[in-house]
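Peer 1: I would like to see how this sequence folds:
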Amino acid sequence: MTRRSAAPLPPPGERRRLREAGSLTPAQLAARVGVSAGAVRAWESGRATPRGRSREAYAKLLAALAEPAAKAGARESAAKAGARESAPAGLREGPDPAVVAVRLKEPVPGTRHGPVAPEPSAFTQTPPPSSPSTPAAAVPPEEQDSPGPASGLTPAQAFDALYAFCAPALVRQTYLLTGRRDLARESVEQAFQRAWERWPEVARDPDPAGWVRAAAHEWALSPWHRYRPRYRHPEPPLSDPSDRALLEVLLHLPPPYRRTLLLHDGIGLGLPDTAAETEASTPATAGRLLYARETVATRLPDLSDPRVLHRRLAELASTERLRAAEPPAVRDGSERRARSWTRAAIAFTAALIGATTLALCTAPTGYEPPVPPGETVRGVPPRVAPGPLSEDQRELRSKLREELLHGPERLAPQPR
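Peer 2: Predicted coordinates for the structure are as follows:
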């Protein structure tokens, strides 16, 4: 009788990655295998090894989770190759931070921001058309696929290319986060104005599009907008009942859950990348995603499938004609704001210097002794409350009354 070989298992770190890629919590995976959640955590950390039937069930479940991940990796590699072939030549990174260009490809693994969804949809950024400022024919064809430095690309041209690449999709994303057209455009403009103020930092970032996306989402979900008069009244609803119902469900979700659902199911980021962009742990992000999916499925049962939800989110974002401002206007607004803040800082510094100078000029130059505290005067009779008169007081009163009888009781004026 031959002994059956044990089912192969991936390393502990790969086990956790596969579980998170399948949007499963340790408790959910433990329920499928038939063990406790603590046992699943021990298997993923390497402190224990599954045995017997639990090992076979665990290996089969991990193999089932690994198949979609492998297919997604293949699609991602194909999308990367296509993006490298279709990307304009003037958008490659250069060594100089002042004239660095923006790469229109996936960031390296382990960066803070995640990749853009490879599937074409309303959220996918499309490379901007070639313009006289950034001609695609300026670089030879044999150099267009190489990540070499860009030739003759100014910071303004690189910023305009990034804006044309990201702004249309970002306006649609922020509209789904806020439900307001004006706030969506304002959020994108504010994010790009901040990017232009910190352009050397943004240009060095491995994923400039992710940097701007995070800034736009944070500005759109700021709780202070509710106190602004222009955003106190709701905007006109959508005409399509299904679009209106989906937008209402999204806006009823808490902002962190809404953003997690948009990044994962709308844009197509992975669970670790979504957790990094929302500044949350991977288990917390998985919990938010599951809660958001359950809420949407409860209100709209037709959207229980994540793929259907992704398509409906893209369709909802494409229904509105949302246009972003022109790149020169955004750069001019950023520069005007920087000048305003500079002038305000100069005015405050001048006022502070003037107040200090006035205090120095009016301050006393000599020593002035302090006023001594008051002293008690002795010998003053204390006040007496009204009461019966003493013998001396009665004699004085009688004397005064007798003297009044010898003189005129009333003075009368005499004519001259």
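
Peer 1: rest of the way, CA atoms for contacts and neighbours
Peer 2: Fine.

Peer 1: check contacts around residue 333.
Peer 2: With contacts defined as C-alpha atoms under 8 Å, 6 or more residues apart in numbering, the neighbours of residue 333 are residue 193.

Peer 1: State the helix or strand in which it lies.
Peer 2: Here residue 333 sits within helix 327-362, counting by DSSP states H and E.

Peer 1: quick one: buried residues of that helix?
Peer 2: Neighbour-count burial for helix 327-362, with 16 or more other C-alpha atoms under 10 Å as criterion, is recorded at 327, 330, 331, 333, 334.

Peer 1: Isn't residue 292 up against residue 256?
Peer 2: No: counting by C-alpha atoms under 8 Å, residue 292 does not reach residue 256; the two are 9.8 Å apart.

Peer 1: Which one's more surrounded, the two?
Peer 2: Each of residue 292 and residue 256 has its neighbours counted (other C-alpha atoms under 10 Å); residue 292 has more, 23 against 16.

Peer 1: this one next, for a side-by-side:
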Amino acid sequence: MTRSPATPLPPPKARRRLRETAALTQTQLAERVGVTPATVRAWESGRTTPRGRKREAYAKLLKTLAEEETVQAPEPEPKLEPEAKPQPQPQPEPEPEPKLEPEAKPQPQPQPEPEPESKLEPEAKPQPQPEPQPEAKPQPQPQPVAAPEPVALTPAQAFDALYAFSAPALVRQTFLLTGRREQARESVERAFQAAWEHWPEVARDRDPVGWVRATAYEYALSPWQRLRPRHRHPEPPPADPGDRTLLNTLLRLPPRHRRTLVLYDGVGLDLPETAAETEASTPATANRLLRAREAVAGRLPALADPQVLHRRLAELASNERLRAAEPPTVRRGGERRARLRTRAAIAFTVALIGTTALTVRTAPTHYEPPVSPGQAVRGVPQRVAPGALSDEELELRQKLRDQVQDGPQRLSPRLE
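Peer 2: Prediction:
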């Protein structure tokens, strides 16, 4: 054994054996000693030897592991007692007995002796072996605990659940904004179709119902709705005179005030949430709410109390029989609309490409300057048809004819 001035160390193989007996990894042992796993690997292979404080800590840890091994060693030894159970006192067996007596000091007591014998008797009879069966029975018991895991819904199932949960209420709320039943239903359907097109975004949203509600309100209050032929034909008002008066009062409010009043007193949102959904500041939202309440209370003094106003808005929305379409119908309508838009975009792109190709094919390859427009020239006598010659013209013609047209006289000039 390698010894140091302070504490001895076992051989490298014994070091590794002690670590493996204690069920420790090299990383765990390195953390306890305060070194790296590579250092422990070198110590166990014998390449290096610890020194200084690391040696003392390593030696003390190995000593502790060796003591734990010696303490755990007598545990398998009492299992040898069944060999001593048939106590007919055979000659080969009394030899190990004196070795076991000094190690197991509690043997002189009469009481502990029957206990290990009774415990070892079922272990010595391997024939029945009922023990593995009860051990296997508790294993399936924890499985039902993990069974109630939430089942993952498909996107279509999640959309249908959201639509079935919130669509009826959204149609009633949108009716308070528009006063038109068909327009409220169409606005909610369009909002859910937009939600289905952007489903990954809506599914991760903290408030998917708020996302759909904001989209439905924007579509219902769009000024382009006034240009539709349907807007020119009013729908029948509610049958109850009180509901009719309240609905007319709401429709007389500005769209922003009406939306703020419906969200705060109708839906029940708080002021910050109402401000966030209407894309306004909190003071501006509070001002709109106060003005809307004053306008409603000025025409209907009984609704000055916010609680009464909330109850009347709920009654007005509930008295109307507003039905929403089925979720698959809305989904298919949104998918059909998306396909039409995609096909229209593809057709437009193809037409643009064809027009560009035709232009490239027929365009000139060189520059041709344009012809300047004609301009009238003044000061030039007009051309006239030939007529009778004057005396001067006749004399000139005769002179030209009389003179020689060729010859040396035409090549050498002379003085006249």
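
Peer 1: And the helix holding residue 333 of structure 1 against structure 2, how far off on average?
Peer 2: Comparing helix 327-362 of structure 1 with its match in structure 2 after superposition yields a mean distance of 0.6 Å (mean C-alpha distance after the TM-score superposition for structure 1).

Peer 1: That helix: what's the following helix or strand?
Peer 2: As the chain continues past helix 327-362 of structure 1, the following element, by DSSP H and E, is helix 391-405.

Peer 1: Do a quick rundown of the helices in the stretch 151-300 of structure 1.
Peer 2: Along the stretch 151-300 of structure 1, the stretches classed as helices by DSSP state H, counting those that start in this stretch are 155-178, 181-197, 199-204, 208-220, 241-252, 255-261, 271-277, 282-299.

Peer 1: ditto for the stretch 1-150 of structure 2
Peer 2: Using DSSP H, counting those that start in this stretch, the helices of the stretch 1-150 of structure 2 run over 12-21, 26-33, 37-45, 52-72, 81-84, 96-103, 114-124, 132-136, 143-146.

Peer 1: The third one corresponds to what range in structure 1?
Peer 2: Which is helix 37-45 of structure 2. Mapped onto structure 1 with TM-score structural alignment as the criterion, helix 37-45 of structure 2 occupies no residues.

Peer 1: Return the distance of that helix from the chain's centre.
Peer 2: 47 Å (C-alpha atoms, centre = their mean, to the nearest Å).

Peer 1: Give me the buried positions along that helix.
Peer 2: Taking 16+ other C-alpha under 10 Å as the neighbour-count basis, helix 37-45 of structure 2 is seen to contain the buried residues 37, 39, 40, 41, 43, 44.

Peer 1: Buried ones in stretch 55-67 of structure 2, by neighbour count?
Peer 2: Neighbour counts over stretch 55-67 of structure 2 (16+ other C-alpha under 10 Å) mark 55, 56, 57, 58, 59, 60, 61, 62, 63, 65, 66 as buried.

Peer 1: okay, it sits on what stretch of structure 1?
Peer 2: Under TM-score structural alignment, the alignment places stretch 55-67 of structure 2 onto no residue of structure 1.

Peer 1: thinking again about what came up before, quick one: which of the buried residues of helix 327-362 of structure 1 is nearest to residue 194 of structure 1?
Peer 2: When these are compared for distance to residue 194 of structure 1, the smallest value, 7.2 Å, is given by residue 334; criterion: C-alpha to C-alpha.
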